[in-house]
Each structure stands twice: as structure tokens, then as C-alpha cells.
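Participant: Okay, sequence plus prediction incoming.
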Amino acid sequence: MQLQFLGTGAGMPSKDRNTSALVLKLLEERGTVWLFDCGEATQHQILHTSIRPRKVEKIFITHLHGDHIFGLPGFLSSRSFLGGEDTLTLYGPKGLQEWVATTLNVSKTHLTYAIEYVEVQEGVIFEDDQFIVRAQLLEHVIPCFGYRIEQKALKGELLIEKARNLGVPKGPLLGKLKNGEDITLEDGRKVLSQAVTAPPKKGFTISILGDTKYCEPAKILSEGADIVVHEATFDHATEHLAASYGHSTNVEAAKIANESKAKNLILNHISSRFLPHDIEALSEQAKEVFPNTFIAHDFSQFEWKNGTLIEA
């Protein structure tokens, strides 16, 4: 699994940071990618990456402020031109479907694929045999959701040598054991799957939060998460402004990660008031509260590998 940031700014684009967009690459897990928010010029940012729009299976919108959705009509249109045919599921607050449908209708945009709309409510919004996604309302100036993505436990690997020592021949019987099925050998002996497979591996958990001030729902969504992506529109010196605008500081984001016992924090949604030379101070302030803190930049990529977050 990889996370790639396409836009890490707040409010409007700047020379250093585009508006909000984040891709969760699940190419190894399911051969697709999920997009979280789609600010203006997201499709332009994609041109500088290896991401293929037709591989985008789901889009999760946190809220309906322009810096999180103004790139959506263009992306949906381009996905058609680039060979997208599979159904795309669009998750978001009430009003998103109306806005998208009106925009596509007025512009006479024809899509080569169907859109499935899911109006997000608190609770489980998606579940299959691999993943479960939960949503919860945060505290912003308009309804805004955070998302918790949990990968379900992975089947333990097949212990080939152990199976061979028990007399299991090469072929389909090994596959059955790997899939959790017990088998019976030609001589009548039964081999249990659990006897020749390693214990299930814990999947990863990511909390991707929209715009929010410091609040309890953010902690709930981030509880025990391997990675928390949290906005940091303000710094500690401007804390008095953060809550009134429905936003958080870098230190408040660190407190959320610390209090929720998360493993890693990535600061996102950085105001253009912070110039490149200010970023190190933003990071150091947060690390005083939560040491495993990273700051996202446009095109930053992070990989979750063997239980460790690696910045590529």
C-alpha cells in the first residue's frame, strides 16, 4: 500500500502546494486506487505521476468546500477519454450528487462509465472481504467527514516445507490448504490447514481526516491507526484562529495522534502563509508532542511495508 499526495495546500493553490487530493494506492491488494478529495487541477497533478485515472475505483469526498471538489468534473470527464469503463463509486456528503450531476448535465459531458453515488452517513459506508471503511462527522464550518480505512486480517502464508513433510504433494491440495481448507490425503490421513499455515497477519488501518478543529471524533477515527493524515492549517502561534475557522494546528494534530495511540502522523492541508523555510519549524513543534510526524508535500509518497511507514 502507498499513499501519494497530489495537493497539500489549504483554501487555494499556491506555487508550492495545490488544493486537496490524496491517492491511496491499493495496486497489490486489489489492482485499483482510491482518491480522497479532488481539488482544482487534480488531474493536472496526476500527469506528473504514474497514476492511471481509469484505475481509480472509488472517490471519497470529505466536504463540499471548493478546494476539495472543484477538480472533480474535469477528472470525471478525463477518466472517460483515458479509457475508463468500470463503474466509479463516489462517496460524499449530501449535495455532492446534485452538484456533480448538474455540472455534467449543463456542460453536456458524456461519461463512458456509470457513477454510483453513496451519500455518506456516520458508520460503515463500505465493506467487502478485504476492507471496511467507516465515516464520522468532524467539526468544521460545514458538514465534513473523516474516513477510517481498515484492511481485514490477511491469511497466513502456507508453510510449504511443513506441508511437504506431512506428505502433501505439489498441486491443488496445497492451494486448498492455503485457502483455509482441510484436506485428506490418498492414504486417508487428514491435514489441517491451520497446521501448515502461519497465523493471520494484521491488516493496516489509515485515518484520513477532512478539515476539522481539534475534536473527539478525530480521536475516535484515529484510535490505534497505523497512519493518521490530519490537517495542519495553522501553527501553535496562530492557535487562537484555528478553532474559529474550523481548523487545527500542527500541535493539535499531534495531540490527536498521541491521544489516539496512533503509530504515525502525516500533516496535510498546510496554509500558504507557511513558506518553505517555515516547514521545519512546523514539523519540530509537532514532533515535541508526537515524534513519528511527517509533513506531506505535493507528490510526496509514503509506503507501508512490513509494519513500517517509509517516505519514498
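Facilitator: Great, that's in hand. Numbers count the residues shown, from 1 in each chain.
Participant: from here on, contacts and neighbour counts on C-alpha atoms
Facilitator: Noted.
Participant: just the helices in the stretch 51-200 of the chain please.
Facilitator: Using DSSP state H, counting those that start in this stretch, the helices of the stretch 51-200 of the chain run over 66-69, 72-81, 96-106, 160-165, 172-178.
Participant: Which other helices and strands does the shortest one contact?
Facilitator: Where contact means 3 or more CA pairs under 8 Å, 6 or more residues apart in numbering; DSSP states H and E, helix 66-69 is packed against strand 32-38.
Participant: Quick one: closest of the helices of the stretch 51-200 of the chain to residue 206.
Facilitator: When the helices of the stretch 51-200 of the chain are compared by CA to CA, helix 66-69 sits nearest residue 206, at 19.4 Å.
Participant: try this one side by side with the last:
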Amino acid sequence: MELYFMGTNAGVPSLQRNVTSLALRMLEERRSFWLFDCGEGTQHQVLRSPLKLSKLEKIFITHLHGDHLFGLPGLLSSRSYQGGDTPLVLYGPKGLEQYVRMSLGISESHINYELIVKEHSGGLIFEDETFRVESALLEHRIDSYGYRVTELDKPGRLDFEALTKLGVKPGPLYGKLKRGESIETGSGTVHAKDVLGVPKKGRIITILGDTRPCSAAIQLAKDADLLVHEATFLHELAETAYNYHHSTAVQAAQTASAAHAKELVLTHFSSRYKDDEQLGLLLDEARVIFPNTRLAKEHELVVVARDEQL
């Protein structure tokens, strides 16, 4: 799993950065990617990226402010012209479906795939045999949600030496054992637990929408392998951040620390911070509290490491 940032600015785009959007690439796990927020210009950023809209499976919108969703109608329409014909599921707060259907309808945009819109108010919003996605309401001027993506644990490796001694030959029986099922052989029953190694623990990624510091952010980020948190201002502007329902870099680091997250990625920077030197001040503030912090950079991959890779 990898994160690919396509927009890291807050409010409005600048010459240096686009407004909010990031992709969770899961080519190995699902042969697809998920998109989180879709600010204006996101489809142009996709064209400059290794991503293909035909591989887009799901879009999660944190809230209905324009810098997080004005790019949706164009991207949804363009997907049809870029080979996207599989169903696409769109998740977000109440009002999202009206916005999307009205935008596509008034502009007479026709898409050749099934678009499924699932409005939610938090809780468990998606689960299958490989991933679970939970959401919770944060603290912002309008309803803004964070998302916790949990990769389910995978079975451990088969002990081929033990299987050979037990007389189990390669084939469908291996698959049953891998799924945790017991099998029958000529010499008796073979239980999966006896021939499987330690399960491979799944990773947890938390991606928050715009928010003040709040308990829901900490809960969503609990023990996360990677937390993406807004850092709109330096801490000298903490009062401004509070008044606009945003967070400082220091507050993002405090959330990561309280949640016992493993890595923090800062994003959603005020356009007043224009160059690397100014952004570096945000990073320096956060690292005092949470050393394993990095800045999101557009068109840069961030690998979500497993414990054994850390």
C-alpha cells in the first residue's frame, strides 16, 4: 500500500500546490486505488501521475467544502473516456449525492459505468475479506469525517517441510489450509494451525478531514501505521486555527502521539507557506513532539510500511 498525494494546499490552490486530494494505491492488494477527496484540478494531477482512472475503485469525501470536492464532476466524467467502465463507489456526508447528480445532470455529462453514492454519518462504512473502513465525525465548521482503513490480517506462510512429512501434496488442499480449514489425508486430520506460521498483521491508515484537535481524531488514529493529518498553520497562529476550525502542526503531532501512531504525514498547508523553508518550520514544530513526521509532497509516493519494515 502506498499513498500518492495530488493536492496538499488548504482553501485555494497556489502556484506551488494544488488543493486536497490523495490516492491510496493498492495494486498488490486489490489491483486498484482509492481516492480521498477530490479538489479542483485533481484530474489534471492524475494525468501527471502513474495512476489510471480505469483502476479507481472508491472515492471517500471527508466534507463538502469546495477545496475537497470541486474536482469531482470533471473526474467522474473523464473516467468514462479513460477506460473506466467498472462500478465506482462514492462515500461521503449527506448532500454529496445531490451535488454529484445535479452537477452531472445539468452539464449533461454521461458516464458509462455504474456510480454508487453512499452517504454516511460515521461508523463502519465498508468491509470485505481484505479491508475494513470506519469513519467518525471530526470538529469542523461543517460535518467533516475522518477515515480509518484497516487491512485485515493475512494467514501465515505454509510450512512446506511439515506438509511433506504429513504427506500433503501441493494443490487444492494447500488452499484450504491457507484459508484456515482442516483437511483429511490418508493418515488422519491436518489442522491449519499446525502448518501455518504467524499471521501477517494488517496495516492501518488513518486519513482525517479538516478538524480542530478532538477525541474522535485520536480514536480513529489509534495504533495506526500511518496518520495523515492537516497542519494548516504554525502554532503561533493557534488562535486563528481554532477560529477557522483547523489544526496547527503541533496539534497534529499531539494527536499522533496520543494515538500511538507510528508515522505522521502533514498536509493541507495554508497558502501563506510558499516554499520549502517555510514548510520546514511546520515540520520542525511537529518533530519536537512526534519525531517520525514528514511533509506530504505532491507527486511523491509514501510507502505504508509493515512492522517488520520499520
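Facilitator: Nice, thanks for sending it over. This one's a predicted model, so the numbers in the text were calculated from it and none came from an experiment.
Participant: Quick one: the helices of the stretch 51-200 of the first structure as a markdown table, columns for distance to residue 7 of the first structure too.
Facilitator: Listed next are the helices of the stretch 51-200 of the first structure as a markdown table, based on distance: least, CA to CA, whole Å:
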| stretch | distance to residue 7 of the first structure |
| --- | --- |
| helix 66-69 | 10 |
| helix 72-81 | 13 |
| helix 96-106 | 20 |
| helix 160-165 | 45 |
| helix 172-178 | 41 |
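Participant: residues in the second structure matched by stretch 280-300 of the first structure, start to end?
Facilitator: Alignment note (TM-score structural alignment): stretch 280-300 of the first structure is matched to residues 280-300 of the second structure.
Participant: how long is the matching stretch end to end?
Facilitator: Terminal residues of stretch 280-300 of the second structure lie 17 Å apart, using CA to CA, to the nearest Å.
Participant: and it, which residues are buried?
Facilitator: Within stretch 280-300 of the second structure, the residues that count as buried by 16 or more other CA atoms under 10 Å are 282-287, 289-299.
Participant: what do you get for stretch 138-147 of the second structure?
Facilitator: 138, 139, 140, 143, 144, 145, 146, 147.
Participant: And stretch 20-35 of the second structure, by the same measure?
Facilitator: 20, 21, 22, 23, 24, 25, 32, 33, 34, 35.
Participant: just those now: which is nearest residue 175 of the second structure?
Facilitator: For those, the nearest to residue 175 of the second structure is residue 32 (24.0 Å; CA to CA).
Participant: Excluding covalently adjacent residues, which one is nearest to that closest one?
Facilitator: Excluding the flanking residues, the one nearest residue 32 of the second structure by CA to CA, 6 or more residues apart in numbering is residue 55, at 4.8 Å.
Participant: which position in the first structure aligns with the one you found?
Facilitator: In the first structure, residue 55 of the second structure lands on residue 55 (TM-score structural alignment).
Participant: shouldn't that match be in contact with residue 35?
Facilitator: No. Applying CA atoms under 8 Å as the test, residue 55 of the first structure and residue 35 come out as separate, 10.2 Å apart.
Participant: shared neighbours of these two, which are they?
Facilitator: When CA atoms under 8 Å, 6 or more residues apart in numbering defines a contact, no residue borders residue 55 of the first structure and residue 35 alike.
Participant: who's in contact with stretch 5-16 of the second structure?
Facilitator: 17-23, 39, 42, 45-46, 67, 232, 267-271, 274-275, 296-301.
Participant: Could I get the buried residue list for it?
Facilitator: Buried positions in stretch 5-16 of the second structure, judged by neighbour count with 16+ other CA under 10 Å: 5, 6, 7, 8, 9, 10, 11, 13.
Participant: Closest one of these to residue 75 of the second structure?
Facilitator: Taking those together and measuring to residue 75 of the second structure by CA to CA, the closest member is residue 6, at 13.2 Å.
Participant: The host helix or strand of the closest one against the first structure, how far on average?
Facilitator: Here residue 6 of the second structure is covered by strand 2-7, with elements defined by DSSP states H and E. With mean CA distance after the TM-score superposition for the first structure, strand 2-7 of the second structure departs from the first structure by a mean of 0.5 Å once superposed.
Participant: Now do the residue nearest to residue 32 of the second structure against residue 30 of the second structure, distance only.
Facilitator: 10 Å.
Participant: do the same with residue 232 of the second structure
Facilitator: Separation of residue 232 of the second structure from residue 30 of the second structure (CA to CA) stands at 32 Å.
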